[in-house]
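Participant: model this:
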Amino acid sequence: MTVKLAVPTPQQVEWHDTEIGMFIHWAPNVYQDQEYDDLSTPLDRINPSELDTEQWASVAESLGAKYIVMVAKHVGGFCMWQTDTCDYGVKDTPWRDGKGDVLRDLSESCRKRGLKLGIYLSPQDIYNGAQLAGRCETPEAQEKYNKIYRTQLEEVLSRYGEIFEVWFDGGQEIEVGDILERYVPNAVYFQSKHASIRWVGNEEGIATYPAWNAVRADSEAARGLGTIQHSDPNGEIWMPMECDARIRNTWFWNTQNEGTVKSLDHLMELYYRSVGNGAVLLLNANPDPTGQIPEPDARRAKEFGDEIRKRFANALCEAGGSGDTLEIELMEPTAIDHIVICEDIRYGERIRSYEVLGFDGEQWLKLCSGTAIGHKRIERIAEATLHKLRLNVLKAVDEPRIASLTAYYTGAATVFSPNNIRSERQKVGEWGPELFIYKVDRKSTETYDIGDLIDDAGQYALYFDNADGGASSVRAEGVRLLLNGASYPQFVSQTEDRYRINITGLGQRIQLELELYCELGNNGFGNIWLEKL
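Facilitator: Now for the predicted structure:
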């Protein structure tokens, strides 16, 4: 079956390939010990005497980031560059006698290291009376702020060389399309009606699997307001996800949060569940009032980058090509605990279902399986010594294009995907605490397309497990089978810890709508399985 697929632009492909970026948040609220600027800090107190963009760029480089997104203006309205649009910015402070320009310094530091530069310019601006998305209370105030914002955007996009990414946090309702086209036609845009990338939907740095890149043209996502909830493998528009995450528990430095610097294990989980699910990770750094990224944060960022390089710098084998099967014969029996698959996304996400097998000298073991691959799918498997690897594409909407199939031995203990999993079992998706972050009742409704996991009519079991092999701390309180969008409750029944699904025919869109409940205090994650009975 051949269908018209969403495909990325060359700019989106380049953005995918970066895999990791670094966010930088700094504003007057670092002097207020809080997350948002209430405009209470006297301008003559704002003097980050040790601010050094060379240090920032060095931290990004050690992290393995390929780009930096600088918060040029957060919601308070403080401007980190020389602007005449207002009197609330670095030019109005004693820092460098009012002549300092953070964007100028950072752009130069990025160029020296080959880093790309992104700009975050908040449409919300408390100092100038603009609320979320740049809305003002009166038409007169709106007209005045529109001119201010458009001028600010022109300034930051025209003065500092090539801009890789533009962030419009919280949406953007001021018309700026002409400015983007004039100054940064090759950038990617986060949110707004001009969006070419989207927010993943949480600030935990996680793209819950499967993280399809396409969205439907008639969805909110096509208007720049999408999240992972809008992912649709058959969508008409390529709109990949950026996973923004904090290295501490807040975006801005404060005196209370040094102890919240994320552990290396935590950061590696973010990597697996963002980059390893085909998305891009944007990890925040929060300079302190002196302007320096604190040493504990810088050290952890380097440890994170070092660990990624240690695990994935040297592949044990590699192959690529077209077709439903790709096999690699290893030079000798080799211990493996990670499989990495990359589609050639220039042709879209063609694969809908796959499995990876390993030959141990006596038999073929099923190592892992799934649906979405996209830019990169990292599969963690229990350690196995193998002679051969084989990728089988079970379903695809066009000829599969595999950019690479690689294997690694990391020595990192994991049982996320046990070897020799039953051939009848297919992964529907993954679950984690990110699904329940904004849910006070610890419930979340998720919808999964399962048609590509089903080869024949029959009975199927739906169940959950924990990544550590234990009992799942997430359960389904309700399961609905949707056939072409209509619910068929008579085809679903519950037996103990699993649901039984009766599939009476194919040739239609088959979905499961799950009402998930997360146990209190759960921080684990795991898999959702569908198994033919």
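
Participant: From now on I want contacts and neighbour counts done on CA atoms only, so please keep to that.
Facilitator: Will do.

Participant: Which secondary structure elements does the host helix or strand of Leu389 sit against?
Facilitator: Leu389 belongs to strand 377-396 when assigned by DSSP states H and E. On a contact count with 3 or more C-alpha pairs under 8 Å, 6 or more residues apart in numbering; DSSP states H and E, strand 377-396 meets strand 325-343, strand 351-359, strand 364-370.

Participant: Relative to Glu531, which of those is closest?
Facilitator: Each of the helices and strands packed on strand 377-396 has some distance to Glu531 by C-alpha to C-alpha; the shortest is strand 364-370, at 12.1 Å.

Participant: so who does the nearest residue to Ala245 once chain neighbours are set aside touch?
Facilitator: Computed as C-alpha to C-alpha, 6 or more residues apart in numbering, the closest residue to Ala245 that is not its neighbour in sequence is Gly205, at 4.5 Å. The neighbours of Gly205, taking C-alpha atoms under 8 Å, 6 or more residues apart in numbering as the test, are Cys243, Asp244, Ala245, Arg246, Leu270, Arg273, Ser274, Leu281, Leu282, Leu283.

Participant: hey, where'd the strands end up in the stretch 101-250 of the chain?
Facilitator: Using DSSP state E, counting those that start in this stretch, the strands found in the stretch 101-250 of the chain span residues 116-121, 165-167, 188-190, 198-199, 214-215, 237-238, 241-245.

Participant: between those, which gets nearest to Cys518?
Facilitator: Across these, closest to Cys518 is strand 241-245 (C-alpha to C-alpha), at 21.7 Å.

Participant: Could you point out the helix or strand that follows that closest one?
Facilitator: Next along from strand 241-245, by DSSP H and E: helix 264-272.

Participant: Please generate a structure for the following sequence too, so the two can be compared:
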Amino acid sequence: MKNLILLVALLISTWNVQAQSREKYYVKHLEFPKGATIDQKVDMAARLVPTPQQLAWQQMELTAFLHFGINTFTGREWGDGQEDPSLFNPSELDAEQWVRSLKDAGFKMVILTAKHHDGFCLWPTATTDHSVASSPWKNGKGDVVKELRAACDKYGMKFGVYLSPWDRNASCYGDSPKYNEFFIRQLTELLTNYGEVHEVWFDGANGEGPNGKKQVYDWDAFYKTIQKLQPKAVMAIMGDDVRWVGNEKGIGRETEWSATVLTPGIYARSGENNKQLGVSGMAKDLGNRSILENATELFWYPSEVDVSIRPGWFYHKEEDSKVKSLKHLTDIYFQSVGYNSVLLLNIPPDRRGLISEADVARLTEFAEYRKDAFADNRVKKGSKLWVASPGNTKTYQLKPRSEINTVMLQEDIAKGQRVESFTVEAETDGGWKKIGEGTTVGYKRLLRFPAIQAKKLKITIEGCRSKANISQVAAYYAPPLAEDVEKEDWNNLPRNTWKQISSSPLTIDLGKTVTLSAFTYAPDKGEAKPTMAFRYKFFVSNDGKSWKEVPTNGEFSNIMHNPLPQTITFGKEVKARFIRLEAVTLNGEPAQVDIGEMGVTVVGQTQPLAKDNEHLVYPEPDAHFILRPGDKHPGIAGWKFYTAHEFLQKDTKRGLPLGFIEHKGAHMSRTACVNNERCSRVEGGVLHIWSMEEPDSIDNGFDQKVKYSHGCYRSARPGSKDFWCRFTENMRIEIRFKRTNTQGFNDALWFMGNNNRPWPKNGEIDLLENPKKTVNQQAHFTLHSENHYAGVVGGGGSVTASIDLADMSQWNIYWLEWYPDRIVGGVNGQAYFEHLKGADGNDDWPWNDPSGFFLIFSTGISTDPNAWPGAIIPSEWDSNNPPSMFIDWIRVYINDDYKGEKAPKVKFY
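Facilitator: This is a model prediction of the structure:
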């Protein structure tokens, strides 16, 4: 009987495979028969598949865009074609540095802006003098395209070119036949002289406006040129292989069909077809059944999500501090690659011809985060193909003790895109729980949800076309990242002095006469709207009657696709009390600009500096500095770099930082339990430690049943394998730290002796000790020793100072300078504590012990309202945002006058 069942199963399996193989597939495009029913259309749509080139393109997932050219040297986003080629002179251009950095970050292809809208060509073209051949770079013998192609060959990176159809320099632009011939000659040079090209990128930008030059592009001829010269290349955006997602924010659709009704713009029938269906490239859904009902044809036309790592597309020095955070990039990844799209991330080389250090550091972080997040798939046998019919469910076993917050589903898109809806459930100790749902899957779908301990996963294909081919089910724990804090940094004159005189044109009385170096236009909420400004004139006045125009380029370039703040810097400073913006939209209509969308840069005027302005120490406090022993402190003279812990993902084990151990003890635990596994995690380069309420009472390891757990770390002891730093005199120690504003837990950064004497005989230095019986903004610096200890912060015998901070929930740099005869401490650029040896009767000076001190991080809590840490108030806790402290990095410097032993060789994290 058993053999019979196996035989029947084998026959059914064979029949299914044969049935699949007998399916008729439509490659890239299909036309529905006249009078086809919706069921017939759905069946055909299920069998639309990509070309081999489209499939290979989708599997790359990450592509890099390199916006580089004359705009890099003018500071503009859109050049006007009148630029002097002599401006182009990258002093250290290194295409290998570009490709090496991008490959290390996980990118598979590089696309270069060989020509942007200004018409300046990065190769020595025979079509125009507006190129590198007319520049001083390499005495006019340089070729950026050639150097990048060689670098791609060396590092095994695929290569693509961006060639702007819009050319503001070419005199023949607007003479359609003549310019099309000109453009095809440029295209032919790029596709003939530089080896294999994998992607050709055309965009649809054309800012000429209603009265500008009229150019009708011969897309059919362009397309045939590519097919002839580079038949394996995909044609993107203004092509029929790859589709623009519809925005430049890096956000894809939750319902993303690669099998779409949208007719590519290069086809003459596209306008009529898309209008009839009521769809555009920015529609929320481009392939559901209701849209199929009226469609006459279908295209395999997958989406590409393009976004820049900076606010602008070209490099601007002032944006070095505005590189997208790891949290922002990670969200983009989940909403692009995780939404069945390819992410095209722009990383613009700077004026040296290098990808900037800030961008490389962020790319490294981004790569390390993805590697850590997707290193451990918790699903067993998730890669076995599952052919699912509508309503089918499949259960997957997870590895033991699986904590997950991310599920990945993939379809075998070589057999079409078929899933229309699905749900995901997880089995926990409390039974099955629904943790997510979605519509389309396609090549890859990533679902995020609050972390959960699970034993099994259950996937249900609620709806699909024909039978879905699920090629992969996976589950991971992706470390959560702290939310970004947005700030307005493009206006430094408080608006409470401003008065709006008129709205059309926008005229403002600033309230006093000031010297201006720039103004900023920032579209409301960063959202595009038909009424926003495109072309403009900017005027100033001292009396509101006599006006003078300030010379500018007069254009908010690319504002309709990238509606972020644009700062216009003046050629020279101007004095004014009144300002006026006369602006029109892309269509030439009067623009509507609100007073809140305007900002000014006043010379000599800065935002009021709070005590906790960390920029007083580091210009870019959150930047990942590449430091080596002996480097000077970037902001404080007299100190040289010694060692650091940056809490990078590569320096963790199971999400916890190397170089530290769990610091248990009756004193630390009090009426709680120290448990770093449950109460801490390295998240995107930040050590996050929290306190939490347990579901039931637990043993804290000291014969007490407790309801609360918290995290507590100490640096590894000298001699141990994870030892990395001995904290002692002649050092400057900096810790970048923030905390949540939650009552009832004590966040602390402490130094205690390594010599194993009973505490407090060895002394203690509290860099930050903040008992929070009530929410306050005070950080305390305390020194205890054997003869000077009272057990209470600020109590008799202790040497204590406090400082009021503007907001401890924002990042601050807490520091101390540790000398043989004194110790100084402070926050950011301000010292608030100094204690001299022997002062206040403190003669036992405990911190010169050769064993040095170790460092402790703790989020101690207490259930005793009168206790030193402060009483917990569970009713005020948010389980999704527990009382937490965050450590971004620790950096240690030694003094130039240090006469003791040389800094020992230790680990750098």
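
Participant: Superposed, what's their TM-score?
Facilitator: TM-score for the superposed chains, counting by TM-score structural alignment, normalised by the length of the first structure: 0.73, backed by 418 aligned residues with a C-alpha RMSD of 2.6 Å.

Participant: picking that back up, which residue numbers in the second structure does the strand holding Leu389 of the first structure align to?
Facilitator: On the second structure, the counterpart of strand 377-396 of the first structure by TM-score structural alignment is residues 445-464.

Participant: quick revisit: would CSV of the strands of the stretch 101-250 of the first structure with mean neighbour count and distance to Leu330 of the first structure be doable?
Facilitator: Shown next, in CSV, are the strands of the stretch 101-250 of the first structure (neighbours: other C-alpha atoms under 10 Å; distance: least, C-alpha to C-alpha, whole Å):
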stretch, mean neighbour count, distance to Leu330 of the first structure
strand 116-121, 24, 38
strand 165-167, 23, 41
strand 188-190, 24, 40
strand 198-199, 24, 39
strand 214-215, 26, 35
strand 237-238, 24, 36
strand 241-245, 26, 35
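
Participant: For Val356 of the first structure, find the nearest of these.
Facilitator: Nearest to Val356 of the first structure, of these and by C-alpha to C-alpha, is strand 214-215 at 24.2 Å.

Participant: any idea which residue sits dead centre in the first structure?
Facilitator: Cys243 (2.9 Å; C-alpha atoms, centre = their mean).

Participant: What is the aligned counterpart of that residue in the second structure?
Facilitator: In the second structure, Cys243 of the first structure lands on Val305 (TM-score structural alignment).

Participant: Just give the nearest non-adjacent residue to its match, would you?
Facilitator: Nearest to Val305 of the second structure is Leu343, by C-alpha to C-alpha, 6+ apart, at 4.9 Å.

Participant: matching residues in the first structure for the helix or strand where the one you found lies?
Facilitator: Leu343 of the second structure belongs to strand 342-346 when assigned by DSSP H and E. Aligned using TM-score structural alignment, strand 342-346 of the second structure spans residues 280-284 in the first structure.

Participant: Now do the buried residues in the matching stretch.
Facilitator: For stretch 280-284 of the first structure, a neighbour-count test (16 or more other C-alpha atoms under 10 Å) marks Val280, Leu281, Leu282, Leu283, Asn284 as buried.

Participant: That stretch vs the second structure - mean distance after superposition?
Facilitator: When the second structure is overlaid, stretch 280-284 of the first structure sits 0.6 Å from its aligned residues on average, using mean C-alpha distance after the TM-score superposition for the first structure.

Participant: Return the distance of that stretch from the chain's centre.
Facilitator: 7 Å (C-alpha atoms, centre = their mean, to the nearest Å).

Participant: Ser493 of the first structure maps to what in the second structure?
Facilitator: Aligned partner of Ser493 of the first structure by TM-score structural alignment: none.

Participant: I'd like to know how far Ser493 of the first structure sits from Ser322 of the first structure.
Facilitator: 41 Å (C-alpha to C-alpha, to the nearest Å).

Participant: cool, Ala372 of the first structure as well?
Facilitator: Distance, Ala372 of the first structure to Ser322 of the first structure, using C-alpha to C-alpha: 17 Å.

Participant: Next up, the contacts around the closest residue to Gly239 of the second structure other than its chain neighbours.
Facilitator: Excluding its sequence neighbours, the residue lying closest to Gly239 of the second structure (C-alpha to C-alpha, 6+ apart) is Ile266, at 5.9 Å. The contact partners of Ile266 of the second structure, by C-alpha under 8 Å, 6+ apart, come to Trp219, Asp220, Met238, Gly239, Asp240.

Participant: For the residues you listed, pick the one with the most neighbours.
Facilitator: Among the contacts of Ile266 of the second structure, Gly239 has the most neighbours (other C-alpha atoms under 10 Å), with 23 neighbours.

Participant: Could you check the angle the lengthiest helix in the first structure makes with strand 116-121?
Facilitator: What stands out as the longest helix in the first structure, according to DSSP state H, is helix 139-158. Taking axes from the mean of the first three to the mean of the last three C-alpha atoms, to 10 degrees, one finds helix 139-158 of the first structure and strand 116-121 inclined to each other by 170 degrees.

Participant: who's in contact with helix 139-158 of the first structure?
Facilitator: 81, 83, 85, 103, 119, 121, 123, 128-130, 134-136, 163, 174, 176, 179, 183-184.

Participant: Buried residues, that helix. List them.
Facilitator: Gln142, Tyr145, Asn146, Tyr149, Arg150, Thr151, Gln152, Leu153, Glu154, Glu155, Val156, Leu157.

Participant: after superposition, how close is the match of strand 377-396 of the first structure to the first structure?
Facilitator: Looks like 1.0 Å for stretch 445-464 of the second structure (mean C-alpha distance after the TM-score superposition for the first structure).

Participant: Going by neighbour count, list what's buried in that stretch.
Facilitator: Neighbour-count burial for stretch 445-464 of the second structure [16+ other C-alpha under 10 Å]: 445-448, 451-452, 454-464.

Participant: who touches the equivalent of Asp344 of the first structure over in the second structure in this structure?
Facilitator: Applying TM-score structural alignment, one finds that Asp344 of the first structure aligns to Asp412 in the second structure. By C-alpha under 8 Å, 6+ apart, the contact list for Asp412 of the second structure reads Gly442, Tyr443, Asn469, Ile470, Ser471.

Participant: what about Asp412 of the second structure, distance to His784 of the second structure?
Facilitator: 65 Å.

Participant: As TSV, the contacts of Ile266 of the second structure with distance to Ser541 of the second structure would be great.
Facilitator: Shown next, in TSV, are the contacts of Ile266 of the second structure (distance: C-alpha to C-alpha, whole Å):
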residue	distance to Ser541 of the second structure
Trp219	49
Asp220	52
Met238	45
Gly239	49
Asp240	52
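
Participant: between those, which is nearest Phe519 of the second structure?
Facilitator: Each of the contacts of Ile266 of the second structure was checked against Phe519 of the second structure using C-alpha to C-alpha; the closest is Met238, at 34.3 Å.
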